[in-house]
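*Asks:* Build me a model:
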Amino acid sequence: MDWASVAGLVLAVAGILVGHSLDGGRFASLVQPAAFAIVVVGTFGAVLLQSERRTFTRGLAMLRWVFVPPRGERQKLSREIALWSLSARRDGLLSLEQYMTKADPFVEKGLRLVVDGIHPDKVRSLLEHEINGYEFAQRQAARIWESAAGYAPTIGILGAVLGLIHVMENLSDPARLGSGIAVAFVSTVYGVGLANLFFYPVGNKLKAIVSDKVAQYEILTEVFYDLASGDHSRVVDERVASLLTHH
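*Replies:* Down below sits the predicted model:
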């Protein structure tokens, strides 16, 4: 669990609620299901309209990374790289096949290319293409949260206009004016609040996680290039040092 993310979200919401109460406001006045439905459903509907279904569902699934980030694998990878280097130097490149089972798909592909004796430059080229595809797909998925942040304030304004329309339709019934005005203003609060306190931070954090994973894959690409080239183990050790320090 990433407690920093949890604390950040709680602190942001608490700041709004405490400030609202200090000004004499009531928490109940901010609870407007109609406004919430307009902003949230409308926002995600707009995001789904602009996105492919696979991208949209992947982006929603990535939300858990904000609070439960992918397990750090740099230490594990550094140990595995050391084993690959030792095994390749002692028993030849074919011995690397034993490390392919249950490996990360990218690692498995890299090891397969090395074991198959593919030219080092071709290994690098193929893996860089793989990285580009992975990065594009993941960044597109993470971008749905930035898109949501862009749409939410505008849809909040739309909710405000709908609330005012409701008010104008019921000018002759004072008892119904309050709910219409509440929906009008709370919709704007929901739109701006969700955009700046949740959607934008989530999108930025997901992009940082993707960038970290891409950096690991780029170092692994150089490791596989070194193995395919038959470089001295000292070169591979430097790659391991880079993997451990650049994070």
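*Asks:* Please count neighbours and contacts with C-alpha atoms only from this point.
*Replies:* Noted.
*Asks:* ok, now which ones touch the closest residue in space to Leu206 that isn't next to it in sequence?
*Replies:* Excluding its sequence neighbours, the residue lying closest to Leu206 (Cα to Cα, 6 or more residues apart in numbering) is Ala142, at 5.9 Å. When contacts are counted by Cα atoms under 8 Å, 6 or more residues apart in numbering, Ala142 is found next to 59, 62, 203, 206-207.
*Asks:* Could you also give me the structure for this next sequence, so I can compare it with the first?
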Amino acid sequence: MDVLSLIGIILAFVAILGGNYLEGGHVGALLNGPAALIVLGGTLAAAFVQAPMSVFKRALSIISWIFFPPKVDLIGGINRVIGWSMTARKEGLLGLEAVADSEPDPYARKGLQLLVDGAEPEAIRSILEVDLYTQEGRDISAAKVFESMGGYAPTIGIIGAVMGLIHVMGNLADPSMLGSGIAVAFVATIYGVAFANLLLLPIANKLKAVVLRQSRYREMVLEGILSIAEGENPRSIELKLQGFMG
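*Replies:* Coordinates of the predicted model:
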């Protein structure tokens, strides 16, 4: 579990609510149903219009990565590639067939199978790069759903604020109606800015970081497989792949 994400979200709400309390406010003042409906509903509606269904579904499926990101073990991956290269050096590329069959990572398994099949290095690079960039693009697009929602939320908060002020201006003759209108106006703005900057934008950036780390791992695997295909010795491959640890 990514403890830092959990701490960050908790700290964000503690800071906001704690600051409100120290200023003499109370939690009830920040709870406003109409404001929440305007901001959350409007933000989701904008995201629905922008994102295709497949992208939105992918965004929902990877949101758990904020707390439970896929494990990416670069050191372990390098050691596995070195093991493959030593097997290929001793037994030839056909010796990797059993390794390919037992490999749990689909991307690495596909590369190993291409080695076993005797594909040329350029063909291996072309095939694996298509997989790498397609998956990366798909996941980055999913992360951008939250980024776009982070852009819409403050603006929709302003729309809520304007609607609240319109309500206030229309009821100047009735002082009892002024309080609710002013509350919607200010709370909607708070909701829009807070959701964008404390949740949506950080979520988008965290997901992008996870996706890029996965892509770095796949690039490392790709370079390792190409080096094996070109007959490089295990020590040279290890020195090359260590550059991905930066």
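*Asks:* re the thing from before, show me the contacts of Ala142 of the first structure that map onto strands.
*Replies:* When DSSP state E is applied, the contacts of Ala142 of the first structure are split such that none fall in strands.
*Asks:* Rebuild those residues as JSON lines, extending it with neighbour count and distance to Ile118 of the first structure.
*Replies:* Formatted as JSON lines, the entries for those read as follows, by neighbours: other Cα atoms under 10 Å; distance: Cα to Cα, whole Å:
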{"residue": "Gly59", "neighbour count": "22", "distance to Ile118 of the first structure": "35"}
{"residue": "Met62", "neighbour count": "20", "distance to Ile118 of the first structure": "34"}
{"residue": "Gly203", "neighbour count": "24", "distance to Ile118 of the first structure": "38"}
{"residue": "Leu206", "neighbour count": "24", "distance to Ile118 of the first structure": "34"}
{"residue": "Lys207", "neighbour count": "19", "distance to Ile118 of the first structure": "32"}
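*Asks:* sorry, back to before: mind checking which helix or strand the residue nearest to Leu206 of the first structure is in?
*Replies:* Under the criterion of DSSP states H and E, Ala142 of the first structure resides in helix 120-169.
*Asks:* Have a look at how far, on average, the helix or strand following that helix is from the second structure.
*Replies:* Counting by DSSP H and E, the next helix or strand C-terminal to helix 120-169 of the first structure is helix 177-194. Once the two structures are superposed, the average separation between helix 177-194 of the first structure and the matching residues of the second structure is 1.1 Å (mean Cα distance after the TM-score superposition for the first structure).
*Asks:* Give me the distance between the residue nearest the centre of the second structure and Asn233 of the second structure.
*Replies:* Centroid-nearest residue in the second structure, with Cα atoms, centre = their mean: Leu207, separated by 1.5 Å. As judged by Cα to Cα, to the nearest Å, Leu207 of the second structure and Asn233 of the second structure stand 36 Å apart.
*Asks:* what's the answer for Glu129 of the second structure, then?
*Replies:* Using Cα to Cα, we find Glu129 of the second structure at a distance of 23 Å from Asn233 of the second structure.
*Asks:* Then Val116 of the second structure?
*Replies:* To Asn233 of the second structure, Val116 of the second structure is 18 Å away according to Cα to Cα.
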